[in-house]
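S.K.: Let's see this in three dimensions:
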Amino acid sequence: MAYLSFEEYDGAVSNEAEFKRLESQAETVINNVTRDFYRYHDLSADQNKFRVADFKQAVKEQIEYYAFAQASKSYEIQQGNYKAVSIGRLSLTPSDTNASDSVMPNGLCRESYELLAKHGLLFRGEW
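M.R.: Have a look, this model is predicted:
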């Protein structure tokens, strides 16, 4: 079940097939970190409209991140990490070699993580 339809989505991905692929991956990651909250509870029947809006925004942010990174799997994203780059006199060295861990806690981009956390959807106890 898609949490966000192509019609609801207003973002960088204009190809519907690509959107569906990225939405499916975002759904999988978000289901994992929310412990399937909206698989047990009906999203359309949720009375908390702020939580629903932020949840859908979290899905959108995750799709946007995947589109920006041009990857939707952790191993694809980690392949893009670099230790240092030198071009002529310019030299770039990241300060944190595990930057993907800080940007993507539990596989989520920071924006999605914050949206889900503020509603308690990252809660680790029993529902």
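
S.K.: contacts and neighbour counts: CA atoms only from here.
M.R.: Fine.

S.K.: burial count for the closest residue to Val13 other than its chain neighbours?
M.R.: Leaving aside its sequence neighbours, Val13 sits nearest to Phe19 (Cα to Cα, 6 or more residues apart in numbering; 6.0 Å). For Phe19, the count of nearby residues is 22 (other Cα atoms under 10 Å).

S.K.: Can you mark which positions in the helix or strand containing Phe19 are buried?
M.R.: Assigned by DSSP states H and E, Phe19 falls within helix 16-33. Neighbour counts over helix 16-33 (16 or more other Cα atoms under 10 Å) mark Phe19, Lys20, Leu22, Glu23, Ser24, Gln25, Ala26, Glu27, Val29, Ile30, Val33 as buried.

S.K.: For the comparison step, fold the sequence that follows:
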Amino acid sequence: MAYLTYAEYIDFGCTDFAADGFEKLAAKASGFIDSQTRDFYQLNDLETDIPYRRDKFKKAIALQIEYMYLSGASSSYEANTPQTWSIGRTSVSESSRYSNTGRNEAPSIISDDAILALSGSGLLYRGVKG
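M.R.: Take a look at the predicted model:
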């Protein structure tokens, strides 16, 4: 289930790209953000929710779509590129963005910007509901 339209995505000021690829990314992004929010909007109506929380959620979806579009990865498999590769006698090593030790650590498919957008919304709460 996609929670965001292409027009809403553009309204958030995200990277403009061909609308024909949007639906696939929106569906995947919605699933990733659902996993972070414990499927809150699978159980509650997004459109009738308070605007503050609804808008933060939609912005997180937009940022997740942008992250996947710009990185060229829509799965954790695609996000994990090698840091060292060789062709013949030429070898290229990239420093790790995820570890100051240089070890190859897997980046998250979840956008840090999307998580920041959800901050303060209550949607990232991990406690037990009573």
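
S.K.: Tell me which residue of structure 2 lines up with the residue nearest to Val13 of structure 1.
M.R.: Matched by TM-score structural alignment, Phe19 of structure 1 corresponds to Phe22 in structure 2.

S.K.: just checking, its match touches Leu4?
M.R.: No: with contacts counted by Cα atoms under 8 Å, Phe22 of structure 2 stays clear of Leu4, the gap being 9.9 Å.

S.K.: Run through the helices of structure 1 in chain order.
M.R.: Remark: helices assigned in structure 1 by DSSP state H are 16-33, 37-40, 49-69, 74-79, 99-103, 110-117.

S.K.: what's the counterpart of Asp113 of structure 2 in structure 1?
M.R.: Match for Asp113 of structure 2 (TM-score structural alignment): Glu111.

S.K.: what residue is smack in the middle of structure 2?
M.R.: Among the residues of structure 2, the one closest to the centroid is Gln64, at 2.9 Å (Cα atoms, centre = their mean).

S.K.: Map that residue onto structure 1.
M.R.: Under the alignment defined by TM-score structural alignment, Gln64 of structure 2 is paired with Gln62 of structure 1.

S.K.: pretty sure its match is touching Ala26, no?
M.R.: Yes: under the criterion of Cα under 8 Å, Gln62 of structure 1 makes contact with Ala26 at 5.8 Å.

S.K.: ok, and what's touching stretch 46-62 of structure 2?
M.R.: The contact list for stretch 46-62 of structure 2, computed with Cα atoms under 8 Å, 6 or more residues apart in numbering, reads 3-4, 9, 12, 14, 26, 29-30, 33, 113-118, 121-123.
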